[in-house]
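# build the 3D model from these lines:
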Amino acid sequence: MLPCRLLGLLGLLMLCKGQGESGAGESCDNFTDLNFSHCFMGTSLYVRLLLYTRSNLDCGRELNHHHPSSQPLFDLSRPSAFVIHGYRPTGAPPIWIDHIVHLLAEQEDMNIIVMDWNKGAANVNYFTAVTYTRDAALNLTGFIMTMQEEGASLSSVHLIGVSLGAHLAGYVGANLKGKIGRITGLDPAGPMFTSSLPDQRLDPSDAMFVDVLHTDMNSFGLNGAHGHIDFYANGGADQPGCPKTIFSGKSYFVCDHQRSVFLFLCSLNRTCSLTGYPCSSYSDFLDGRCLQCEAFKPASCPVLGYDVSQWKDTLLQLGQTKVFFSTTSMLPYRKLSYRVDMVTWNQYLRWGVVYIRLHSGRTYTEARIDHKLIRFEQYTSTRLLAQFDEDLQPIQKISLRINTGNVIGPRYKIRLLRIRFTPLDRPERPLMCRFDIIMEENMEVAFRPLPCASRL
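Okay, here's the model as predicted:
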């Protein structure tokens, strides 16, 4: 490999070119592939910028740091998205690189630049990789400044940073005085950043618009709010389907953290529309207290993904906004949500968890509302959020059970004067109601839903 040159503008490392072959003699530049021996010995920072467009989705082209426009495929009049990976403890290329390149190309005609800083990120010592983020950010800063000198607009630049790459993107944005268009942080890294000041990590001042997705705040991800909008999947910590014990091996450590990437990919693929509800906490969201989005323009709750920037103006007015949503354990991740309003008229105060089943033919899907005990008392309105893993249509029958845990003594009756189901994800669907239901605690009651008179 040739000796590295200094990048004249900032006195930074100029990083050298590696090539691979891709069919019919076509020369491609591939992401650096290392192995554990490199990580064990340690790697020195070496940055490469690989360009992909709709014309070369499967064959990267390394860009010249000094003269990016010398690459014919690089059109500075198009928007540019930079994909920035994080810490690479094994040295292998991220498994999601090809997926995100193809999916970004489907959003609009753009330059997609993969920032390959695997040499530097691949190191057994995580703390060494952290120290390299500043130098790598200076390198990318110089490149973007060169782009600007050659005619590109900073407002058309979008940095997508994963884990440690999210903070790297933040450093670039800070170097450019927050004038780049957008930064997306996918579960920004937590270790060594937990007590950091805003200038030491990703924060809203780093770009004109910053959106963040949290999936592992209690381990490898960073707790708190760090963008103009922060999405918290399943509260931002433990993700459904991820191992709960160390005996599951590597997956126990990375599953929650990696889920941020897979949720973002799913949103790009349009196979899952993940709506975030503005709320102060996940528990309040689960209690059904945060299901209104009238303050947002367009008049709907923000949706995770590439198109969240359509809510930018409203979010900038509102200030930092937290939004919460729940997912299933696998693709397409989306849950179907209903707001359930009940008016009870039972004689005795009861506490319990609620089970609701939606039936369509012989198939049913169940929501278990058990994050806390629900209070049922005389002539009281209760609002619940019921989330189902499947979207069954048409709904022919609904069954309901209130489990109070009472195993001895008489079964008390619970009378529902009214129960109303409001579809949150499918507002075009009719509301479902039922009136005057008598049920016994711990016993399931089934009924056919009726159309509601209004949506109030």
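
# CA only for contacts and neighbour counts going forward, please
Will do.

# which ones are touching Val323?
Ile229, Asp230, Phe231, Tyr232, Gly276, Tyr277, Pro278, Cys279 (CA atoms under 8 Å, 6 or more residues apart in numbering).

# name the nearest residue to it, sequence neighbours excluded.
Pro278 (4.1 Å; CA to CA, 6 or more residues apart in numbering).

# quick one: that neighbour and Leu50, what's the gap?
As for Pro278, its distance to Leu50 is 37 Å (criterion: CA to CA, to the nearest Å).

# hmm, back to that, drop anything exposed from the contacts of Val323.
Neighbour counting with 16 or more other CA atoms under 10 Å marks Ile229, Asp230, Phe231, Tyr232, Gly276, Tyr277, Pro278, Cys279 as buried within the contacts of Val323.

# just the helices in the chain please.
Assigned by DSSP state H, the helices in the chain fall at 36-41, 97-107, 118-121, 126-149, 164-175, 250-268, 282-286, 312-318.

# how far does stretch 375-386 sit from the chain's center?
32 Å (CA atoms, centre = their mean, to the nearest Å).

# please apply the same query to stretch 140-156.
Relative to its parent chain, stretch 140-156 has a centroid offset of 27 Å by CA atoms, centre = their mean.

# show me the contact partners of it.
With contact meaning CA under 8 Å, 6+ apart, stretch 140-156 is reached by 9-10, 65-69, 76-80, 172, 175-176, 179-182, 208.

# stretch 285-305 now?
Stretch 285-305 is touched from outside by 231, 264, 267-268, 273-279, 284, 308, 310-311, 314, 324, 339, 371, 383-385, with contacts defined as CA under 8 Å, 6+ apart.

# buried subset of the residues you listed as a PyMOL selection?
Command for PyMOL that selects the buried part of these, burial taken from 16+ other CA under 10 Å:
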select buried, resi 231+264+267+268+273+274+275+276+277+278+279+311+324+339+383+384+385
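
# would you do the same for the sequence below? I want to compare the two.
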Amino acid sequence: MNGDQIALTEILRPPALTAEAPYKRANSGPSLDTRFRLFTRQNPHKPYFLVAAERDSILNSTFSAKWDTKIYIHGYLNSGKLLAPEMELKDRFLVRGDYNIIMVDWGRKSQDLYGRVVNLVVPEVGQQLAAFIRVVQNVTGASWNSFHLIGCSIGAHVAGFAGKYLNGQIGRITGLDPASPRYKNLPPQKRLSRTDAQFVDVIHTDIYGVVPFGASPVWIMPYIELKVASPNATPRISKSGLKEPIGHIDFFPNGGDRQPNCSRADLLCEHLRSYDYYMETIATAAPCAMVGFVCTDWPSFVAGRCTDCGARNDRCLRFGEPAVQHRELSDASRSLLVYLRTAGYYPYCVYHYEVRLEVIADVARRYSLHNSSLTVTLGPKVQLHVPLVVDAEQIEGSKLFCPVGGTVLRQRPSVLTLTACTGAA
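Now for the predicted structure:
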């Protein structure tokens, strides 16, 4: 072996990382066909193939330790080819600035039986990715903080295993709707968790729902979990994404389910919306900022109980790529739950509003407001009928405050000026 090569045993089995493997091992070695494609502004279209066992492939590439490194890990059943959405992600980052963009290709093994992928392949690819990152860091001197892993679906758990084998040193992991089947209720050492990086943010878009049989191709059925309460009950599908909060900050757009304009017959639409939402936040000319609100749960958010941004403005958080600016809120012992609304098509960002009505207590006692609605006129052709959300806890003295939630206003108000934060515009 010459000086430009590193033994595969050094790469695939770093002693400090594998003393107590948290999973059953598959066969290590190059047979896993994991490849690493590097794109930078110097080579935006044709990738360099980086090989962990060959230092020269890194030293002679366009990789720069001065730039942040974005590493994207695809999900289940990917062919390994760079598809249009992945190319767009790469392009958006390179328009944004100087980055090392690395696409992890484990496509061949991602097409194996789902159970085998979960139990054997994902941990193994995560270990290979960790070994690759360690070599790149050693060869180039890049800081651990500069590495950001972005994992889609089951790729989020690959990122988690990589982070575990690097002892949580890497700067950030973003999980785009981490896969739920076979991962639900698993302990943190067997899935993505908040201890896998200095900052872990997670986007949940497909946490549960009701899906009719025959709605999607048979090949996707292993990717969902079917639950039938009784023989005559409607089959409930615990769908592709994890419901449990597992990051430092967990974002739940639209409550984590029922994404606008996603048909129930399309099992992957909601799951892949996490990618679409995240992509929008990378754009340099985004039409508006996507902002979420710290809250205990979705019903409380919709009811308007979580619109206070806090004295330090630490309860209204940027969503997606800019979420890293909130890393100081990271708490290893708990997840911060953040909720927001989106539109059903690009641009997905919306402006959040809250309307409060002050009603004299005598009127509130005389008339039932629980089945009332508010009509809002925004212009000659736009009129919204919004149900009132009456919260008995918000009765103060002689006034009754009726927060309004669930309003998506696609046009800026032209007649009525709204204030604060909980519908959307």
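
# quick revisit: so can I have a markdown table of the helices of the first structure showing distance to Ile437 of the first structure?
Shown next, in a markdown table, are those (distance: least, CA to CA, whole Å):
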| stretch | distance to Ile437 of the first structure |
| --- | --- |
| helix 36-41 | 64 |
| helix 97-107 | 49 |
| helix 118-121 | 61 |
| helix 126-149 | 59 |
| helix 164-175 | 52 |
| helix 250-268 | 40 |
| helix 282-286 | 25 |
| helix 312-318 | 42 |
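
# and of those, who's closest to Met14 of the first structure?
With respect to Met14 of the first structure, and counting by CA to CA, the nearest of the helices of the first structure is helix 126-149 at 7.9 Å.

# just the strands from the stretch 101-250 of the second structure, written as ranges.
Taking DSSP state E, counting those that start in this stretch as the test, the strands found in the stretch 101-250 of the second structure are 147-152, 172-176, 199-203, 209-210, 225-227, 236-238, 249-253.

# now the ones you listed as JSON lines including distance to His74 of the second structure?
Formatted as JSON lines, the strands of the stretch 101-250 of the second structure follow (distance: least, CA to CA, whole Å):
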{"stretch": "strand 147-152", "distance to His74 of the second structure": "5"}
{"stretch": "strand 172-176", "distance to His74 of the second structure": "10"}
{"stretch": "strand 199-203", "distance to His74 of the second structure": "15"}
{"stretch": "strand 209-210", "distance to His74 of the second structure": "24"}
{"stretch": "strand 225-227", "distance to His74 of the second structure": "21"}
{"stretch": "strand 236-238", "distance to His74 of the second structure": "21"}
{"stretch": "strand 249-253", "distance to His74 of the second structure": "20"}
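
# among those strands, which is nearest Ala265 of the second structure?
If we rank the strands of the stretch 101-250 of the second structure by CA to CA, the stretch that ends up nearest is strand 209-210, at 9.8 Å.

# follow-up on the earlier one: filter the contacts of stretch 140-156 of the first structure to the buried ones?
Using 16+ other CA under 10 Å as the burial test, the contacts of stretch 140-156 of the first structure include 65-66, 68-69, 76, 79-80, 172, 175-176, 179-182, 208 as buried.

# show me which pair in the residues you listed is furthest apart.
Maximum distance among those (CA to CA): 25.8 Å, for His66 and Met208.

# check the offset of stretch 177-193 of the second structure from the chain's centre.
Using CA atoms, centre = their mean, the offset of stretch 177-193 of the second structure from its chain centre is 14 Å.

# er, stretch 349-367 of the first structure I mean
Distance of stretch 349-367 of the first structure from its chain centroid, counting by CA atoms, centre = their mean, is 28 Å.

# could you do stretch 83-94 of the second structure as well?
17 Å.

# how about stretch 155-172 of the second structure?
Worked out by CA atoms, centre = their mean, stretch 155-172 of the second structure lies 15 Å from the chain centre.

# give me the stretch of the first structure that it matches.
Using TM-score structural alignment, stretch 155-172 of the second structure lines up with residues 165-182 of the first structure.

# count the residues that sit near Leu392 of the first structure.
By other CA atoms under 10 Å, the residues close to Leu392 of the first structure number 16.

# do Asn185 of the second structure as well
13.

# cool, the one 4 residues further on as well?
Here the neighbour count serves as a burial measure; for Gln189 of the second structure (other CA under 10 Å) it reads 15.

# and whatever residue of the first structure lines up with Pro253 of the second structure, how close does it get to Leu385 of the first structure?
Taking TM-score structural alignment, Pro253 of the second structure has Ala233 as its aligned residue in the first structure. Using CA to CA, we find Ala233 of the first structure at a distance of 16 Å from Leu385 of the first structure.

# just Lys250 of the first structure next, same as before
34 Å.

# try Leu291 of the first structure
9 Å.

# ditto for Arg270 of the first structure
Distance, Arg270 of the first structure to Leu385 of the first structure, using CA to CA: 24 Å.

# ok, now Tyr126 of the first structure?
Here the criterion is CA to CA. By it, Tyr126 of the first structure lies 41 Å from Leu385 of the first structure.

# same check, this time on Pro93 of the first structure
In terms of CA to CA, Pro93 of the first structure sits 40 Å off from Leu385 of the first structure.

# cool, Tyr46 of the first structure as well?
49 Å.

# contacts for the strand ranked longest in the first structure?
For the first structure, the strand with the greatest residue count under DSSP state E is strand 363-376. Contacts to strand 363-376 of the first structure, defined as CA under 8 Å, 6+ apart, come from residues 286, 344, 346, 349-359, 382, 384-390, 392.

# again, only this time at 6 Å
349-358, 386-388 (CA atoms under 6 Å, 6 or more residues apart in numbering).

# just give me the match in the second structure for Gly86 of the first structure.
Per TM-score structural alignment, the equivalent position to Gly86 of the first structure in the second structure is Gly75.

# can you tell me what Gly305 of the first structure aligns to in the second structure?
Looks like Gly305 of the first structure aligns to Gly320 there (TM-score structural alignment).

# quick check, nearest of the buried ones among the contacts of stretch 140-156 of the first structure to Arg434 of the first structure?
Arg182 (47.1 Å).

# excluding chain neighbours, what is closest to Leu337 of the second structure?
Asp250 (5.1 Å).

# wait, the one you found touches Val200, no?
No - judged on CA atoms under 6 Å, Asp250 of the second structure makes no contact with Val200 at a distance of 8.6 Å.
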